[in-house]
Structure formats: C-alpha cells, structure tokens
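Visitor: sequence plus predicted model, see below.
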Amino acid sequence: MRLQKFLCCLPLKYGVIVAGFSFGLLDFVVGCVGWHMIVTNNYPHYVVEFFRTMDTRVCVAGFSTVLWSLMSINILLIYAAIYEKILIVGTWLLVNYLVFLCTLVTVLLDPLASLRIFYLGYCLIVVKSFYTELTGVEEPETVSSRGASESEDESNA
C-alpha cells in the first residue's frame, strides 16, 4: 500500500514530520513521567501491580530509557524528512515495526495502547510511502496490469 498524501491533503514529507513530532513528544512526556516516578519513589498502584514479580524501579527506569531513545529516533526522523536522508528513514521504519509488534502485545493490557497502535500503523504506512518516494523505486507490476500492457503493445504493432 502506498499513499500519495498525508490525511488526504498534506504532502508525505509533512506527514512524516508530524509523525516524528507527535511520537517524539509523546515518548518524551511518558519518559519524563517515568523518571519522575523514580525520583519521587512514588508509583501508582497499577504500575506496581504490573511489575509485581520484578523490581518496579528498575523496570520503570528501563521503559523510560527506551522511550527517550525512541524520542531521539523520532527527532532524527524529522531531520531525515527535511533533508531527505533515506538511511535514517529506513532505520526509523525498522525500529518502529518492532515497536509496532511489541505494542500489539500490550494492547491486551492497556486500552490506550490501541490508540497508539492504530496511529503508529497509519504513520508506518505514511513513512513507508515517503521512503518509497525518496528511493524512487516503483512498486512491481501485477500480473493483470502486465497482461494489459502486453496486449496494448501487440495491438499497436
């Protein structure tokens, strides 16, 4: 699937920037909340219950660090969209496909994760379309379109 526009009206470049900014901001805020919990040593009951068999402090620190790493990758996506850096866009796609798979597992645990999974899925399609646009690689012809073009060539001859 390849999109031509972001939200039916914006160029893909701006859609990629919006995706990078929104996920970067979200990851920064959630990471800050996690670090705030660690510093104050005050965890909500659902967090303690979620990590009941592990050390809550270490787990929250790990998740916060991962979220800040994702924030860095999202900031790099904005840079890559502005300066058309294919390698960074490809890296963002690879990392976020893995995040998408991990988030699929957490959808069962947290209903808010379903919002993230839908938005991340759409943004993956947008960034993949932008990546395809940057590389200039055309999608392969289907059998039906190849047959139609071959019959046109035969009729023109």
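Guide: That came through, no problem. The structure presented is a predicted model; accordingly, all values stated were derived computationally and were not measured.
Visitor: from now on I want contacts and neighbour counts done on CA atoms only, so please keep to that.
Guide: Fine.
Visitor: what does the helix or strand hosting Val95 contact?
Guide: If you go by DSSP states H and E, Val95 is part of helix 86-106. Contacts to helix 86-106, defined as CA atoms under 8 Å, 6 or more residues apart in numbering, come from residues 73-74, 76-77, 80-81, 113, 117, 120-121, 124, 127-128, 131, 134-135.
Visitor: what do you get for stretch 130-149?
Guide: Leu12, Lys13, Val16, Glu84, Ile86, Val89, Gly90.
Visitor: let's see that with 10 Å instead.
Guide: 1-6, 11-16, 81, 84-90, 93, 124-129, 150-153, 155 (CA atoms under 10 Å, 6 or more residues apart in numbering).
Visitor: mark which of the residues you listed are buried, thanks.
Guide: The neighbour-count test (16 or more other CA atoms under 10 Å) applied to those identifies 3, 5-6, 12-16, 81, 84-86, 88-90, 93, 124-129 as buried.
Visitor: then this one, side by side with the first:
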Amino acid sequence: MVRLAKFLCCIPLRVGVILTGCLFGITDIIIGSFGWYMVAKNEFPDNVVEFFRTMDTATCVGCFAGTFYLLALNDLVLIYGAIREKHRFIGPWLLVNFVVLICTMVTALVSGIAIIRIAILSYCMFVVNSFYNELTEEDD
C-alpha cells in the first residue's frame, strides 16, 4: 500500500493531520457562516439562485450552511484524534470526506473553486489515510 511518510516533505504526518483539520475546520466555519449571513440578509448571488432554481434558495443555503458546521465539528474530531493518536476518531473523517469529495466532484461542473477543493481534499485525504494506517499498524 502506498502511503506518505511526511506531510509536505518535511512536516510529520501527525502535525500535517492537525493542520488539515485546522485548515478544513476554519474554511468550513467561514463558508457556513457566510451561508447563514446570506440567509439572514435574504440576498443571494445570481449563481446560487440559478443553482437552486427549482427549490427555495434560503432553505437550501441554510441546509448547506448547517452541513458545513457539521463538517467543522468532524474536523475538530480529526484534530482530537491526531493529538491523542486514536484512529477511531480519524476514520470517520475519512469516510465523511470521501462523500464530500464525491459531492464536490459533481459541483465542479458549476464552480471552478470546487476543482481547487478537490485537489486539496484529495491530497489531505491521502495524508490522513497514511497517518490512519500508521496508527492502525501500531495497534496490531
């Protein structure tokens, strides 16, 4: 099985996993907060209205904002798992973000920013999976 030994060539995997959790956690909180801000002001960009054209935009944006907060909570669990070196807390992050990766691939047709998220998320999942494998080998 191919796995990484370091995060970005010189940073230990554990630190890389913690940085990944922080990066995605902060990003998810910002995106979720921006979604709630749009719902509160009831003002949405044209591309968002077009994306949800057959549904109530405020409800959809609110659901997505709530989802991003749940993802931020999942990122917090990843950070805890990396700090405590407990693979049981890291595995769920991999499962949830695999689903997120698939969903992001669908939205890549709508947004160019999604392509950047796909690339970053794919690498970070590889890092987290490498650390997860390292922890599970120690348990065996």
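Guide: Nice, I can see it. Note that this is a predicted model, so its numbers are computed, not measured.
Visitor: the helix holding Val95 of the first structure vs the second structure - mean distance after superposition?
Guide: Comparing helix 86-106 of the first structure with its match in the second structure after superposition yields a mean distance of 0.8 Å (mean CA distance after the TM-score superposition for the first structure).
Visitor: what's the helix or strand for the residue nearest to the spatial centre of the second structure?
Guide: Centroid-nearest residue in the second structure, with CA atoms, centre = their mean: Phe24, separated by 5.1 Å. Secondary structure from DSSP H and E places Phe24 of the second structure in helix 13-41.
Visitor: any idea of the angle that helix forms with helix 87-107?
Guide: With axes from the mean of the first three to the mean of the last three CA atoms, to 10 degrees applied, the angle from helix 13-41 of the second structure to helix 87-107 works out at 50 degrees.
Visitor: what range does stretch 14-34 of the first structure cover in the second structure?
Guide: Under TM-score structural alignment, stretch 14-34 of the first structure corresponds to residues 15-35 of the second structure.
Visitor: check the mean deviation of the matching stretch from the first structure.
Guide: Superposed on the first structure, stretch 15-35 of the second structure shows a mean distance of 0.4 Å to its aligned residues (mean CA distance after the TM-score superposition for the first structure).
Visitor: list the buried residues for the helix or strand just after the helix holding Val95 of the first structure?
Guide: Scanning forward in sequence from helix 86-106 of the first structure by DSSP H and E, the next helix or strand is helix 112-135. The neighbour-count check on helix 112-135 of the first structure (16+ other CA under 10 Å) flags 113-114, 116-117, 120, 123-133 as buried.
Visitor: for these, work out which two are farthest apart.
Guide: Ala113 and Glu133 (29.6 Å; CA to CA).
Visitor: how distant is the helix holding Phe24 of the second structure from the center of its chain?
Guide: 8 Å (CA atoms, centre = their mean, to the nearest Å).
Visitor: and that helix, what other elements does it pack with?
Guide: strand 6-7, helix 57-84, helix 112-139 (3 or more CA pairs under 10 Å, 6 or more residues apart in numbering; DSSP states H and E).
Visitor: about what we covered before: let me see the contact set for the closest residue in space to the residue nearest to the centre of the second structure that isn't next to it in sequence.
Guide: Excluding the flanking residues, the one nearest Phe24 of the second structure by CA to CA, 6 or more residues apart in numbering is Asp75, at 6.6 Å. By CA under 10 Å, 6+ apart, the contact set of Asp75 of the second structure is 17-18, 20-26, 28, 69, 81, 89-90, 92-93, 97.
Visitor: run a quick neighbour tally on the residue nearest to Lys85 of the first structure when sequence neighbours are not counted.
Guide: The shortest distance from Lys85 of the first structure to any non-neighbouring residue, by CA to CA, 6+ apart, is to Tyr79 (7.9 Å). Neighbour count for Tyr79 of the first structure, taken as other CA atoms under 10 Å: 16.
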